[in-house]
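K.L.:
build me a model:
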Amino acid sequence: MNAVQLVRRTAAAHASVPLALGLLVVLVALAATAWPRLLAGVGDRQVTHEVARAGPLSRDVVAVVPGAWPRPPAPADGAGLPADVAAVHAGNLAFLDRVRAEQPEPLRSILGDPHLTVETGRVRIAAAPEGVVGSPEVTLKVDPLLGEQVELTAGAWPAAPTVVQPFDDLTQEQYRDLTVGEVADRRARADAATGALEVVLAEAAAQTLEWPVGSERTVPGTGVPLRLTGTFRPVDPDAPFWAHNPHSASAHVVDDLDRGTSAVASAYLDPAWDGALPVGFPVGTVSTRVWFPVAGDAVAADQVDTTSAQLRSLVAADVPWAGTGATLALSTDLPDVLEQVRAQQRTTATVLAVVAAGPVGVVLAVFWLGARLVTSRRRTALGLVAGRGGTGPQLRAALALEGLVVGLPAAAVGALLAVRLVPGTLTAGDLVVPLLVGLVPAVALAAAPLPGGLPERRADVGRTRARLRVGTECAVLALAAVGVVLVLGRDPAASTSAGVDPLVAAVPLLLALAACVLVLRVYPWPLRAVERVLHRRRDLPLFLGAARAVREPTGGLVPAAALVVGVGVAVFSTVLTSTLAHAVESTAWRSLGADIRVSGPIVTPELAARVAAVDGVGDVARLADAGRVHLTGAGDSRRVALVAVDARAMRGVQAGAVGVPPVPVGLAGADGGRLPALIATAVGVAPGQDGLRVAVGDGVDLAVVAVADAVGGARVVDDAAVVVDAATLEELTGTALRPRVLLVDVADGVDPEVVRERVRAAVPGARTESLADATATYFDAPTTAGTAQALRVAVGLSALLVVVALVLTQMLAAPRRAGVLAVLRALGTEPRGSRHVVAWELAPLALAALVAGALLGVAVPAVVLGALDVGALTGGAAPSRPVLDPLLLGAVGAGLLVVTAGAVVASTSISSRADVAARLRLGEDG
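P.N.:
So this is what the prediction gives:
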C-alpha cells in the first residue's frame, strides 16, 4: 500500500469529522451569502420608511415664485393639453420637464412628473345667511392637471372668464380727465359685462362654507361675484398631491372665542384662465407653486449619498425660468432626511459588524478545532506516511486537497440555498465570501500541526516559543488598550461614511483577544493553588484532574477564544437589545410625557375630571404652553418656552417614567414671592442660580429648584424650556392659562390601548397618542427591527457555536483522556473518580471563559456605545451608558451555563465508560 492509498483509506475510515466540517461549511456559506442580501433588503426598506415618513412637503422638490406668473412660449405639441389650456400652461410644464431631464441619474429618475398651480391671495366673500361660518374666504386657484386628481360630483366645470376692462379704450390723457362718477360708471358696466367668475369647490369645502351649487357669493369691493358651478371629490384623498394643496380637498376652519368661526378654501377657475381679473378685485398677490414629487420608494439604499449630493447641488443654484425674467429657486428637506438615513445605515452596519465579528471568530476557531481533530484522528496514518518518506508539504497538500473536496461543494450548496431563500439581486461579488468559506477547511487542514512521528508529545514539554507568546500577548493587550482609548475619544458624528466604522468594529475583537489572553494567563493560578491542596490528599483522580488542567489545558487558546467570544457575543447582544429598548422608551416618554397624551381642545377642569373618571385611568395632569417669554439674569437675556403644569398631578402621572426626571417636590407653591421652576439643561442655568426673572405679567423672579436634560411632554423645539406650576404662576402673575394638553396615566394591570379608546370616546375630536404606539413606531422601523432580530440570532448562534466548540474540544482530547482513564481504571479507580478527571479537564476553562465572556459582553457596549450614533435608530438622544436588564441577562446566562454544564456532564459520562482493555493494548498509540 503506497502513501496515497494509505491517506485515502484513512480518510474513508474517519469520515465523520470531515462530514461535520462540510455541514458547518454549508451553514456558514448560507449565512455569509444571506447576510448581505438581508442587509440590502433592510437598507432599502429603511430608506423607503424614512422618505415616506418625511411626508410630501419635506421630500418633494418645491419652488414658489411670489408675485409672478411666468409665461414662457408654449411648445408645438402643447404638452398634451387642450389648446386653450396649452396656450397658458404648456410652456411652463415643458420648461419643468427640461429641468428634470437635465439632472443626472439617479436624481432624474427619482423626480416625478412636475406639477404647477397658480394661486391668488385670500378673497373675502359674503357669508351664508345665518350660517355657522361668519368669515368665509377663498383663494382663487388654477391647476392645468386638476382633472387627474378629482372627479366631479355635482354641477359642471367652470367656463373660462371673459373679463371686460373698463378703461382699455382710453388713452392715458382721457383716463386722467374722467370724473369719479364716470370711473364708477365704467367699472359698473364692465363688471356687468364680465358677469360672475365661475369656480368649483371640493364637496366638503362647499358644505363647510354652506355654498350651494349654482349660487353666487358677492365679493366686497367689486361688483363681480363668484358663482359655484360644481363640486368635486378627490380620487385619492391620501394622495401626496393634497399636501401641496392644503385648502383644496376641504376647508380649513378656525374657531376663535373673540372673532368667531372663520374658514378658507381653494376655489378653482377654469385652467384656461389667463390671469385677468376685474379692476379692483381684492386678490392681493399671485404666486406660482411648482413641485417635483418624490415617491416614498424612489431612493435605493445604495443611492443615498449620490442622491443627497445631487439634490444639494440642484437646490443651491437658481434656475432661470426660460423666456421670462423669473428664476426657479428649488428647495427640499430630502437631503436632511437622507443624512438621517445615512447615520442609521452607519450605526446599523457597525453594530451588525460587531455582532457578526464574534460568530465569525468562533466559526474560525471551530474550523481550527475541526482541522486539529482530523489530524489527531489521522496521527497514526500520517506518522506512517512521514516515516516512509512523505514530506511535510506532501502531507499538507493531501490534507488541503481533502479540505477542498469537502469545502467547495458544501459552500456551493450553502450559497445556492441562500439565493433561493433570501430574495435579492445576485452579483459576482456575492459569491466571493462563500468561495472563501469553502477554502477555509483546506487552509485549516493545511495549517494544522502535523505529528513528527508515531508517539504523541506532551503539550507542556519543550515549549521553545515562550518569548514569542509573551510578545504576542503584550502586543494584543497594547492594541486593545489603544483601541479603547481611540474609541472613547471618538465623536459619533465625525464619521461621514455610510459604511462600517472599522475602528469601532475592530475594538470588540481586540478586547475579545485580550480577554482570552487574560483567561489563559490568570486561570491557572487558582488551579495551582487547588493542585497544591489536593496534592496533600489521598484522592488521586481529583489531584490528577487538577494537575492535567494546569499542565495540559484542553485545546489551549482556540477553545478558550471560542468560549469567550461566544459568551461575549451573547451577553453583548443581550445588553445592546435592552439598551436600544430603553432608549426607544425614553424617547417616547420625553415626547408624550405620559402613557396617553390628549391634545387639541382647551382642557377645562371639568374635561380633566371627565377623563379622570374613565375606567382604567390612574392620574391626569394638565399642561399649558404659556408661549415664548424673555428670561433675564446675570446680564443676559434669551427667549424660552414657558410650560405650566399641575406639579402634584404630574408627579403621579410620571411616576414610572423612563428617561424622564421626576417633577421636583418643591415646584408647587410660591417661594417667598418667587416662582419655583424646573429649567431644561439647554437654557444654560445652574441649579439654585439666583437673579433670574421671566417677563410674565409685570415680571416674576424665579427660584431654580432643579435642572434637567429633558422635560417629559413639553415638546419644545429647541429644548429651551422653563417648567412651572400652573396654580403658582396664576397666583403670582394673574395670568389666565388655557391648557390644551392632558397627560393621562394608565392604571396598573390595564391595557393602555383599551383605555386610549375610552379616553377618545370621552374627548371626541381630540388627538390621542399612546406610549405603545410611539414605541412601536421606532421598533417597527426596518433598521431597528432588523438590528433587534440580528441580535437575537446572534444570541442563538453564539450558544450553538459554544456547544460545537465544546464538543470538538472534548473530541480532540478524547484519545489521551481515554488512555489516562484506562490506566486509572486498571489501578482500581472507581468510575466516579474517572468522572472527576474528565470534569476537571474542561470545567475550569469553561467556567473562566463564562466569567470572562460575561465581563466582555458588558464591557464592549460600555466602550463602543459612545462612538455609535444610536440616537439615529431610536429617534432621540443616544444612550450614554449600557442598560443591564437583570431578567434578560439572567436568562441568557442560565442558558449558557446549562449548555456548558451539559457538555461537561455528557463528556464525563461517555468518557467514564471507556474500554479499559482496548486502551491498555493501544498504549501510547491512542
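K.L.:
hey, let's count contacts and neighbours off CA atoms from now on
P.N.:
Fine.
K.L.:
residues near Val883, how many?
P.N.:
For Val883, the neighbour count with other Cα atoms under 10 Å is 20.
K.L.:
please name the nearest non-neighbouring residue to it.
P.N.:
The shortest distance from Val883 to any non-neighbouring residue, by Cα to Cα, 6 or more residues apart in numbering, is to Thr579 (4.8 Å).
K.L.:
spit out the contact partners of Val88.
P.N.:
Val88 makes contacts with Arg71, Ala74, Ala272, Trp273, Asp274, as judged by Cα atoms under 8 Å, 6 or more residues apart in numbering.
K.L.:
circling back to that earlier point, and the residue nearest to Val883, that one's in a helix?
P.N.:
Yes: counting by DSSP: H, G, I helix; E, B strand; the rest coil, Thr579 falls inside a helix.
K.L.:
isn't it right up against Leu888?
P.N.:
No: if you go by Cα atoms under 8 Å, Thr579 and Leu888 don't touch, sitting 11.6 Å apart.
K.L.:
who has more neighbours, these two?
P.N.:
In this view Thr579 and Leu888 are compared by other Cα under 10 Å, and Thr579 has more residues nearby, 23 against 15.
K.L.:
and the strands in the stretch 501-650 of the chain?
P.N.:
596-599, 617-633, 636-645 (DSSP state E, counting those that start in this stretch).
K.L.:
in the shortest one, which residues are buried?
P.N.:
So that's strand 596-599. For strand 596-599, burial by neighbour count (16 or more other Cα atoms under 10 Å) applies to Ile596, Arg597, Val598, Ser599.
K.L.:
please provide the structure for the following sequence as well, for comparison with the first:
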Amino acid sequence: MTNWVRLRLRAAPGAALALGVLVLLTSFLAAAFPRGVDAYESHAIRDQISAASPDRSAYQVTSGPPGAQRPQRERAAALAPGPLGEQYREVRERLPDLVRFDPAQSAYGVRTPEALVASDAWLPRPDGLPPKLTLTAQSGLAEHSRVREGRLPRGTGPVTDDGGAEGAGQTDRLEVEAAVTRDTAKALGLRIGSRVHLDAVGTTALSARIVGIVDPRAPQKTYWSIDPLLRSPGLATEKVAGDTPKHFWVGALLLSPDAGPSLLSATGTPQTFWRLANDPSHLTGREVTRLREQVAALENGPTLVAMREAIGPTAAISTEVDTIVGEFGDMRKAVAPVVAVAAFGVGTVAAIVLLMAGGLAAARRRAELTLLRSRGGSLVGVGRRLLAETSVVALPAAALGFTLAVVLVREVRLVPALLAAAAVAALACCALPARAVAAHRRTLTSMERTDVVRAKPSRRRVVAELTALVLAVGAVAALRQRGTASGEVDALVSAAPVLVGAIAALLLVRLYPLPLRLAARPATRRRGVLGFLALARAGRAQATGALPLLALIIALSTASFGGSVLAGVDDARERASILAVGADARVDDSKGLPKKLAAALREVPGVRQVVPAHIEYDLWLNDDGDQVALVAIDPAAYNRLARHVGMGQVPEKALRGDRGAVVPAIASPGVAKRLGTGPQKLRPLGGDITVKVAAVREGTPATQTSEYLLIDADRLARPYPTAMLMAGSGSHGSGIDMAAVRAAVGTGATGADRGADAAARAAGLTPRQGDDAGKASARGEGSVRVKARAEEYAGLADSPLQDGTERLYAAAVAAGAGYAALAVLLSLLQATPERTALLARLRTMGLTRRQGRRLLVLEALPQALLAACGGVLVGYGTIRLLAPGLDLTRLALSARAGFDELGTVRLHADALSLVIPAVGVVLLTLAVVLAQAWWSGRRKENTELRAGESR
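P.N.:
Predicted coordinates:
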C-alpha cells in the first residue's frame, strides 16, 4: 500500500497539489466560520458592556451605617478606611467567577445618602433655590486626581462618644476639609478657602472648607463616572405645588478617605459603598447565559446572602449588567438565523465542489481503475488504495487549514472548528473512493451512452428528488410561517435556500434536453456544421453534469442571497438616516438662526445646497390640544433637496397657488383628516394664516415628526429660519466638512448636554425631562443642534455584532463566488481530454483554428447560460419566497428606536447581486474554453491522436 501511494504521488504531483490546496482552503473556511462567529459575539458583548455608562455596567454594593445600639465610637470606627478595606476584600472573594472587575477603577468609602442643602447666599441659584451637595469620602482620591490648586483634604480625627470629632472643640458645628473638581468650582463659584455651610440632618451641624481644586484623571472611566456628581455638577428640578418646575444646582464635595467617620455625626445615617468597575475582557459570547444567572444570584440570590454575611444585613447590590446582557442576547437571537442561512449555503457548495473534485479524479483515472478491476481487483481493494492516496494529501492539508484558522482567530473555542475541519477532511478523503467505487460497480461497454439526452433517472433518484422537494416545501413554509424573530436556529429552515436551489437544479437537468433537441432540428438544415456539432456535443454531455449545475446554482443563489441581505441592510440604514436628519446635514435652533448663516454654510467644503426652513413643532390645530409641525420652506429648493436625498417631492404649483388670503398647504394624512377640506385659521409664530389642504403626502425630510403641515415660506408674514438643510457630496453626505459646519454655526456640540439629568438621578432627585434648549441656556450654552447624515448612518452600525455579521455575509458572497468559479473549472477540466482529442480529429479533417474556438464556445454556452439563468431565477425566487420570514431590522438598525415608519426591514432582491455573479460565470466559462482552444492549438495533432487510443 505504501509503495502504491508513493508511486501515485510521483506520477501525478499536480493533481495531489491541487487537491491539497482545495482541502486547505475549505478546511480553513470551515474552521474559521465557527471561530469567527464566537469571536465577533465575544467582541460584541465586551464592547456593549464597555460602551455602557459606568452607572449601568458597574457593580455597586451599598450598606447602611453600623447598628444604632453600638457605641458611637465603635460605629465611627467601622467607617474608617481599614474596616471598609477588609470588607472590600471579602466582597471581592465572594464574587462569582464571571463577575470580574477592574481594581484600578474600583473604590469604596462613605457618602451622604441624600444631597444636603447648602444655605450660603453667595452660591448660585438659577431659579432662587439653593444648591444641594453630597459629601463623599472615597478611597483612591490621590491616585485618581491631579491637584490644580491647593492640596488634597485631610481627615478630621476620631469621633468621640458625644458625637463630635476629637480635637474639634465642643461646638455644635463640625468643619471638614473638602476638595472639588474644576467644573464644580467654576459652576458654583468655589475657590480655595471657601466655606460651605450645609443643613445637616444629624446631631452636629456641618460645614466644609475648600482646600483643593483637582482635575480628574481619566474622567470618563468608572471611578469618576459611576457617580457623575463627583466629576461635574448638574441642574435638577423641583416642582413646587402650584408653580412651574424650578432648577437648582447639584454637586459633590470630595472628602479625605479618612473623613468617613465624621459623616456619622453630621448625617446620622451615612451610606457605605463598594463600587466595582466591570472588566468584561474575559467574557465570551457563549458565557452570556451563565453570566445572567450569576448576576441574578448576585442581586437577589445566594450570592447576596453571602455578601450580607460579610458586610451587614442591609447590604444591597445593584447593576444593569443583566439588562445589557439581555439586549445583547436579543440582538444575537435576531441575527443568528440569518447567519445560519449563509453557513448552510456556503457549506453545501463547498461539499459539492469537493465531490466534484473526487469525480474529476475518478473520471481521469477511469481506464486505470477499469484495468485494475479486469485483473481481479475488488471494489474494497480499489477503495482502500484510493482512500490511502487521498488521505496522505487531504489530512495534512485539513490540519494545516485548521491551524491557520486557530492562529488567525484566537481566544475562542476549539471543538466546533475541529469538528468542521474534520468533516472537510473526511469528505475530501472519501470523495474519490466513493465516486470510483460507484462508477465501477458494473462494467460499461464503450457503446453505452450516459448523456443527459438518453440517460433515464432510476427509481432511487426519483424517490430522492421527491424527498428533496417535500423538504424544500416544508422548509419554505416553516420559514414563512415562523420567521426568524424567535431567534432559534432551525437546520431545516436555514437550509431552505439550499433546498430550493437543489430542486431548481434537478428540474433544470430534467428540462435541459428539451431545448437542445428543439435547437438541433433547425441546425441540421443549415449549411454550416458548427452549430449542429456544438448542440450535439452539448447533448452528449454526461448525465453526471447535474452535480456541477447544482453547485453553480446553489453558489449563485447563495451569493445573490448574501448580496441582497447586505443591500437590504444598507437600504434600511439609508432610509433611517434620511428620517433622522432629513438632509445630508442640518442645523436646528428653535429660537431662530441668523439669515446670514446660509451664506456661510454654502462656503463649507462639500456643501452643494443650503435650504433655510421655518419649522415649528408645537403648532396648535384646535382647542382640543392637537399639535403638529409647521414647515415653511421654498418649494423649488425643497424639491431639489428631496430629489437629492431620495424622498418624495411636493407639487410646487399647488403650494404656489394664487396669492389670495388662503394659503395652500401639503399635509400628512392625519393632519389632512383633522383640517378637513375647508379653510382653517392657524396662529404660528411666523404670523397668522388661513390654510387649506392642497395635497396629502406621507412624509417630509424637513421634520422628523409624522404629523406635519408644509407651506410656502413666502406666505408667512414674519418668517425666520429655524433650520438649515444641506445637501452635500459623497455617500450619505460624507463629503461635507462637519467640523467647518460646526465652526460656522459657532457650536462644537451635536445636541444638548445630557449630564444634568444623569447628575440629578445620581443625587436621588427628579431630573427635568425635555426642554434641552432651556437647560443649555441655564448653563450658559447654546441651543443649536447640528446633525450629519453620515454620522447617523455610521451610528446605526456601531455594534460589533452587526459588523461581524456583515463581514461574515461578505465572506459568504465571496466564498460562494469562488466556489462557483471552481465548479466551472472542474466541470470544464473533466471534459478537457475528450475536447482536445475532438479538436485534433476535426483539424485533420480541415477544421480551422478559428472554427475550433467557435465550436468550443458554442458547445460550452448552453450549460453556462443554463447555470447563469437558472442561478438568477433561483436566486430571485428564493428571495421572494423567503423574504416574508426574514427580519433584518436588528441587523440593519442596531435595535435603535425612533424608526417606526420604516416598519420591519425585509429582504428584497438586489439586481446587481443577482446579475453580476451570473455574468461572471458565463465570462469565466468563455475564458476557460478559449484558453483550452488556444492551448490545444499549440499542440500537434499527432501528440493527441495515437493508434489504439479510444479517446
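K.L.:
returning to what we had before: which residue in the second structure lines up with the residue nearest to Val883 of the first structure?
P.N.:
Using TM-score structural alignment as the criterion, Thr579 of the first structure maps onto Gly568 of the second structure.
K.L.:
swap in Glu769 of the first structure?
P.N.:
The pairwise alignment with the second structure assigns Glu769 of the first structure to Lys787, based on TM-score structural alignment.
K.L.:
likewise Glu339 of the first structure?
P.N.:
Counting by TM-score structural alignment, Glu339 of the first structure lines up with Gly326 in the second structure.
K.L.:
which residue is the nearest non-sequential neighbour of its match?
P.N.:
Arg292 is the one closest to Gly326 of the second structure (Cα to Cα, 6+ apart), at 8.0 Å.
K.L.:
likewise Leu511 of the first structure?
P.N.:
Excluding its sequence neighbours, the residue lying closest to Leu511 of the first structure (Cα to Cα, 6+ apart) is Ala480, at 5.5 Å.
K.L.:
what sits against the alignment partner in the second structure of that neighbour?
P.N.:
The equivalent of Ala480 of the first structure in the second structure is Ala472 (alignment by TM-score structural alignment). Ala472 of the second structure makes contact with Ala496, Leu499, Val500, Ile503, according to Cα under 8 Å, 6+ apart.
K.L.:
buried stuff in the host helix or strand of Ala472 of the second structure?
P.N.:
Using DSSP states H and E, Ala472 of the second structure sits within helix 459-482. Neighbour counts using 16+ other Cα under 10 Å place Glu465, Ala468, Leu469, Leu471, Ala472, Gly474, Ala475, Val476, Ala477, Ala478, Leu479, Arg480 of helix 459-482 of the second structure among the buried residues.
K.L.:
and the nearest residue to the last one once chain neighbours are set aside, how many neighbours does it have?
P.N.:
The spatially closest residue to Arg480 of the second structure, leaving aside those adjacent along the chain, is Gly885, at 4.3 Å (Cα to Cα, 6+ apart). Gly885 of the second structure sits with 20 neighbouring residues when counted by other Cα under 10 Å.
K.L.:
just list the residues touching Gly885 of the second structure, thanks.
P.N.:
By Cα under 8 Å, 6+ apart, the contact set of Gly885 of the second structure is Leu479, Arg480, Gln481, Arg482, Gly483, Thr484.
K.L.:
residue contacts, the aligned partner of the fourth one in the first structure?
P.N.:
So that's Arg482 of the second structure. Using TM-score structural alignment, the partner of Arg482 of the second structure in the first structure is Arg490. The contact partners of Arg490 of the first structure, by Cα under 8 Å, 6+ apart, come to Gly866, Ala867.
K.L.:
hmm, 10 Å instead?
P.N.:
Counting by Cα atoms under 10 Å, 6 or more residues apart in numbering, Arg490 of the first structure makes contact with Val484, Leu503, Val504, Val864, Gly866, Ala867, Leu868.
K.L.:
tabulate these in JSON lines, adding columns for distance to Val224 of the first structure.
P.N.:
Shown next, in JSON lines, are the contacts of Arg490 of the first structure (distance: Cα to Cα, whole Å):
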{"residue": "Val484", "distance to Val224 of the first structure": "78"}
{"residue": "Leu503", "distance to Val224 of the first structure": "73"}
{"residue": "Val504", "distance to Val224 of the first structure": "71"}
{"residue": "Val864", "distance to Val224 of the first structure": "71"}
{"residue": "Gly866", "distance to Val224 of the first structure": "67"}
{"residue": "Ala867", "distance to Val224 of the first structure": "67"}
{"residue": "Leu868", "distance to Val224 of the first structure": "65"}
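K.L.:
quick check, nearest of those to Arg124 of the first structure?
P.N.:
Nearest to Arg124 of the first structure among those is Leu868, at 55.0 Å by Cα to Cα.
K.L.:
can you pull the contacts of the residue nearest to Gly326 of the second structure?
P.N.:
When contacts are counted by Cα under 10 Å, 6+ apart, Arg292 of the second structure is found next to Leu98, Val99, Leu298, Val321, Asp322, Thr323, Ile324, Val325, Gly326.
K.L.:
Three-state assignment for the aligned partner of Val211 of the second structure in the first structure, please.
P.N.:
Counting by TM-score structural alignment, Val211 of the second structure corresponds to Thr229 in the first structure. Three-state assignment for Thr229 of the first structure (three-state DSSP): strand.
K.L.:
so for the second structure, the centremost residue is which one?
P.N.:
Gln802 (1.4 Å; Cα atoms, centre = their mean).
K.L.:
distance-wise, check the closest residue in space to Val745 of the second structure that isn't next to it in sequence relative to Val741 of the second structure.
P.N.:
Once flanking residues are discounted, Val745 of the second structure sits nearest to Leu597: 7.2 Å by Cα to Cα, 6+ apart. From Leu597 of the second structure across to Val741 of the second structure, the span is 10 Å (Cα to Cα, to the nearest Å).
K.L.:
between those two, which one's more packed in?
P.N.:
Each of Leu597 of the second structure and Val741 has its neighbours counted (other Cα under 10 Å); Val741 has more, 25 against 16.
K.L.:
the more buried one against Glu603, yeah?
P.N.:
Yes: Val741 of the second structure lies in contact with Glu603 (Cα atoms under 10 Å); the separation is 9.4 Å.
K.L.:
ok, the residue mapped onto Arg536 of the first structure from the second structure - contacts?
P.N.:
The equivalent of Arg536 of the first structure in the second structure is Arg525 (alignment by TM-score structural alignment). Contacts for Arg525 of the second structure (Cα under 10 Å, 6+ apart) come out as Phe532.
K.L.:
quick check: the gap between Arg525 of the second structure and Ala519 of the second structure.
P.N.:
In this view, Arg525 of the second structure and Ala519 of the second structure are 11 Å apart by Cα to Cα.
K.L.:
still on that earlier bit, tell me the most buried of the strands of the stretch 501-650 of the first structure?
P.N.:
Most buried of the strands of the stretch 501-650 of the first structure, by mean neighbour count (mean count of other Cα atoms under 10 Å): strand 596-599, with a mean of 23.
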